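>>> compute the structure for the input listed below.
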Amino acid sequence: MSDPLYSFAPPGVPARPIHVVPEGETDTALASLSGPQRRWAEAQGFTGKLGSHVILPDPEGAPVAVLAGYGTAESRARQRFALAPLATALPAGDYAFHGLDDPAALAEQSLGWLLAGYGFTRYKGTPATPARLQLAPGLDAARLIACAAGEALTRDLINTPANDMGPEELEAAARSLASRFAADITVIRDQDLLAQNFPLIHTVGHASDRRPRLIDLRWGDAGPALTLVGKGVCFDTGGLNLKPGVSMALMKKDMGGAATVLGLAQMIMALGLRLRLRVLIPAVENSVAGGAFRPGDILPSRKGLTVEINNTDAEGRLVLADALALADEESPDLILSMATLTGAARVAVGPDLAPFYATRPEDAAALRAGAVRAADPVWEMPFHAPYEKMIEPGIADLDNAPSGGFAGSITAALFLRRFVEAPRYLHFDIYGWQPSAAPARPKGGAGQGARAVLEALPELLGL
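This is a model prediction of the structure:
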């Protein structure tokens, strides 16, 4: 795995100022410079446009300060982490933001600087050495680093191709995390899944030579109980309803839910939050073989509900169902699942928003507010009760893939909710991928919703 690049300078060291200049306020900023620096900035055509910057030299030509364009309020609303590209664009050295008076904006841009230092170099290249940022007094450095490190773990897990990230390797990643934070971990594998009543996890994964398993991590012995459930389909061929090649190309990311809950768990444990954390990951590979489950099969579940299989490519909700049923048996204060579950969610909101479902409006409101503070956008979707009949095939209790193609994300969420009786359940239908590079977000694996959840936890759980 690649290491996150913690590009923060220790406090007290001399740091080159980055003067953050909104568009329209360049006259004031330029007036504060020496004559040669002002003329240099004017010659560069600096206007404060978002994303622009000018390195200011001393009389010997060495860089001593930076002007960074901060654009307009409208342009900033369209671009998260607008100053993050500076982390890799500036020459090596220590820097500090000046002129960012809004604490929330300062925290966002500082986090963006850290996130921009990520690089996945397991197979090619070497880690870059970004410029270092000196944190302004009052910022919570531990929280920023925990968020960046958790995101780096998520990105690494998703970016790793399936030949090196199967169920066994995902288990190893969870064990490594548990070891770092003195968490307990147990794993149920292969035939033991049947013996301990996880028939759906076993059925989805047993066609692969890479044996299915259920990973169960626990941490903390006081406070409210939070259970995270992440979809760990390490590769999805679609099973016998085989995906076309273009749809299979990104299926290494089908364990993005597992990667995201592990990243969130790392954030929680690194910050030492006072809660009882449980992480459940059904880890499987959905393969094509003689033992693969078939369209038309009717399968039992841990909860006792029967499921008619109308598409073997709707396997994620099956493995989650058994894990959610287990989570529900302890009646934790909050159950939260994350999964790269449906293409319908991407069609609805695109790759940048994390759609979520909530059984309580108060929890949804807390998440929306946390998402704004964390610069981690989410969008609430409805558990629309009139669609319940769409997941009831008549021949079995549930249908894993209702025909017609309507409301695919909602019907998947309703399916999962059938396995949770606890009153407080949140479900995220994430994409887990950045299709093109953006500030602080390189192309590739991406965590979605984790920082929003972390930010909302005090309100969600009374921490």
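
>>> drop to CA atoms for contacts and neighbour counts, all remaining ones
Fine.

>>> so L194 sits right up against T203, yeah?
No: the pair L194 and T203 fails to qualify as a contact (C-alpha atoms under 8 Å) at a distance of 9.0 Å.

>>> higher neighbour count, those two?
Using other C-alpha atoms under 10 Å as the criterion, L194 and T203 rank with T203 on top: 23 against 16.

>>> what strand or helix carries the more buried one?
In the assignment (DSSP states H and E), T203 maps to helix 199-205.

>>> what's the answer for F235, then?
Counting by DSSP H and E, F235 is found in strand 232-236.

>>> picking up where we left off before, contacts for whichever helix or strand comes after the helix holding T203?
Where DSSP H and E defines the elements, the next helix or strand beyond helix 199-205 is strand 213-219. Strand 213-219 has contacts (C-alpha atoms under 8 Å, 6 or more residues apart in numbering) with 167, 171, 174, 178, 182-190, 193, 201-202, 269, 276-284, 323.

>>> the structure of the following sequence is requested for comparison with the preceding one:
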Amino acid sequence: MAQSALKCLTPAARSRKARTVHALHDAGSDALAALFGAGAAAFVQGNGFAGKRGEVALVPGPEGVAAAVLALGPERPGRRDPLPFGALPQRLPEGDWRVAAPETVAFDDVVLGWCMGAYGFAAEGTQRARRAPARLSVPARKGELGVALAEAVYLGRDLVNAPPNALGPEELAKAARGALSALGAQVTLIKGTALARAYPMLAHVGAGSERGARVVVARWQGSRAGAGAPLLSLVGKGVCFDTGGYDIKPAAGMLKMKKDMGGAALMLALAHVIMARDLPIRLEVRLGCVENSISGAAMRPSDVVRTRSGRTVEIGNTDAEGRLVLCDLLTEACEARPDLLLDAATLTGAARVALGPDLPALFSNDDALAQAILSAGDSWSDPLWRLPLHQEYGDWMRSTIADVSNVSSRPFAGAVTAALFLEIFVTAGTRWAHVDTYAWNDNARFARPEGGETPSLRALFDAILKIFHLTNGSGS
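Below you'll find the predicted structure:
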């Protein structure tokens, strides 16, 4: 289906003839001359190299390309930036390369950025040839965190990029089971009448599709985690395709709806890193895998459904299904009294109108938690932007016949009201954060090819380390 292995990496022991990329914060003429000599520096700059962040130049030698230079942009102390390294795999000639970077640059960032830039996806059976990316030479026991993060990015991107005919609720659930169980999690897939009893609202969303809904519930405990270790609960929206239901989307609005399971992909990717790094915590993962389709059995506007929590919800709009998928999962997650609850979803167009495609919207009922995530995003070049849980807007979701409506009565603050709806199903006292993500790159940039994406992955992982006072075990 896709490039799932990190074929862009090679052990240093096997790449003794690797050429060198010099990664520089200051890539001006003096720095280039000091490295390559005045003639080669003049050649590089004469070919248009201006030293802008992510810019790559090849340096000639007697046998062709002898070396290369990568501009990192100005140094910003305390901030990690793997993204410029993503420009290298496609810009360098094929073969093995090593990176010479400033001491302040972690090798994990080199590995992660390189792998992110090397990623490619092709649907199964596609015969279009793709240039093999250049390979990064990796010394033994170096870059292990970068590898874990890169594997997680590939996992998330592969799932979001998969065509909807190849990835329905069952396929998403099985892919999640395979990824989680491979790292030692105990995974249960729930469907049919058992799903309808445990998650009545999620079942109602999926009733219109012939491809039945699935719920993934996984539990894992780190090898160094005792019975009293912190419990982290992750919840993800996995709507494999969203027509909008009877409140049908226009054709243009459906073009990217295979990515409506991007929240589940992000939570699965985050779980992968946590387990691969063997953090000393307890982990629960819940993914709601469903399709919002149209049929005689599909949910209708004005339906009223009783949720797992006992509250009733009036369906004001069938295209506001993501919050309905999450509400029962959040209720169940809170029953275990987690120390931290995170959910992610491609929930609202309003968040994209407010923040654009690159900034996931962050909501939280805990200021310290929100600040930890924002700070981690800033330090990892993986930013989010916090929006408020403005409680007065909660009145906009009143229903005359049910406890709450799934949509607001006013055309404002759509991301805020969606988050307020979710908060209803979070038990008071539970530390909770919600990420409203786009999960997609509209255009290709270094480290971020066009297609599925896992924004906020690095930020959330680093925030978890800080919140639980953990180390990531990275010495590189």
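
>>> which part of the second structure matches the helix holding T203 of the first structure?
Alignment of helix 199-205 of the first structure against the second structure: residues 200-206, by TM-score structural alignment.

>>> how much does that stretch stray from the first structure?
Aligned to the first structure and superposed, stretch 200-206 of the second structure gives a mean residue distance of 0.8 Å (mean C-alpha distance after the TM-score superposition for the first structure).

>>> that older thread, angle of the strand holding F235 of the first structure against strand 213-219?
Interaxial angle of strand 232-236 of the first structure relative to strand 213-219 (axes from the mean of the first three to the mean of the last three C-alpha atoms, to 10 degrees): 150 degrees.

>>> go ahead and name everything in contact with strand 232-236 of the first structure.
Counting by C-alpha under 8 Å, 6+ apart, 162, 165-167, 170, 248, 251-259, 281-287, 313, 316 sit against strand 232-236 of the first structure.

>>> let's go with 7 Å and repeat that
Outside strand 232-236 of the first structure, the residues within contact range by C-alpha atoms under 7 Å, 6 or more residues apart in numbering are 162, 165-167, 251-252, 254-255, 257-258, 281-287, 316.

>>> now, these that are in strands?
Counting by DSSP state E, the part of the contacts of strand 232-236 of the first structure found in strands is 281-286.

>>> who touches the match of helix 199-205 of the first structure?
195-196, 212-213, 290-292, 299, 305, 307-308, 321, 324-325, 328.

>>> ok so, going back, what residues in the second structure pair up with the strand holding F235 of the first structure?
Going by TM-score structural alignment: strand 232-236 of the first structure matches residues 238-242.

>>> H19 of the first structure against A96, yeah?
No: if you go by C-alpha atoms under 7 Å, H19 of the first structure and A96 don't touch, sitting 8.6 Å apart.

>>> could you list the buried residues of the helix holding T203 of the first structure?
Residues of helix 199-205 of the first structure classed as buried: 199-205 (neighbour count, 16 or more other C-alpha atoms under 10 Å).

>>> most neighbours among the contacts of stretch 200-206 of the second structure, which one?
V290 (33 neighbours).

>>> ok now do the corresponding residue of the first structure for that residue, which residues does it touch?
Aligned by TM-score structural alignment, V290 of the second structure pairs with V284 of the first structure. Contacts for V284 of the first structure (C-alpha under 7 Å, 6+ apart) come out as 167, 205, 211-213, 232-234.

>>> mind redoing it with 8 Å?
166-167, 201, 204-205, 210-213, 232-235.

>>> Throw the residues you listed into TSV and include distance to I309 of the first structure, thanks.
Listed next are those as TSV, based on distance: C-alpha to C-alpha, whole Å:
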residue	distance to I309 of the first structure
G166	24
P167	23
I201	14
V204	11
G205	15
R210	22
R211	21
P212	19
R213	21
G232	20
V233	17
C234	20
F235	19
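
>>> how far away is the aligned partner of L255 of the second structure in the first structure from F120 of the first structure?
Using TM-score structural alignment, the equivalent of L255 of the second structure in the first structure is A249. Plainly put, A249 of the first structure is 19 Å away from F120 of the first structure if you go by C-alpha to C-alpha, to the nearest Å.

>>> who has more neighbours, these two?
Between A249 of the first structure and F120, F120 has the larger neighbour count (other C-alpha under 10 Å), namely 21 against 13.

>>> spatially nearest residue to that one (excluding sequence neighbours)?
Distances taken as C-alpha to C-alpha, 6 or more residues apart in numbering put S2 closest to F120 of the first structure, at 5.7 Å, once the chain neighbours are dropped.

>>> surely that neighbour and R155 touch.
No: with contact defined as C-alpha under 8 Å, S2 of the first structure does not count as touching R155 (9.6 Å).

>>> how about the nearest residue to D109 of the second structure, chain neighbours excluded?
Closest residue to D109 of the second structure apart from its sequence neighbours, by C-alpha to C-alpha, 6+ apart: P82 at 4.5 Å.

>>> report the longest helix in the first structure, please.
helix 141-159 (DSSP state H).

>>> counterpart of G405 of the first structure in the second structure?
By TM-score structural alignment, G405 of the first structure lines up with P411.

>>> what number of residues lie near its match?
9.

>>> using the three-state scheme, assign it.
coil (DSSP: H, G, I helix; E, B strand; the rest coil).

>>> from D382 of the second structure, how far off is it?
30 Å.

>>> next: A433 of the second structure.
For A433 of the second structure, the distance to D382 of the second structure - C-alpha to C-alpha - is 16 Å.

>>> cool, and E453 of the second structure?
Shown here: E453 of the second structure relative to D382 of the second structure, a distance of 12 Å by C-alpha to C-alpha.
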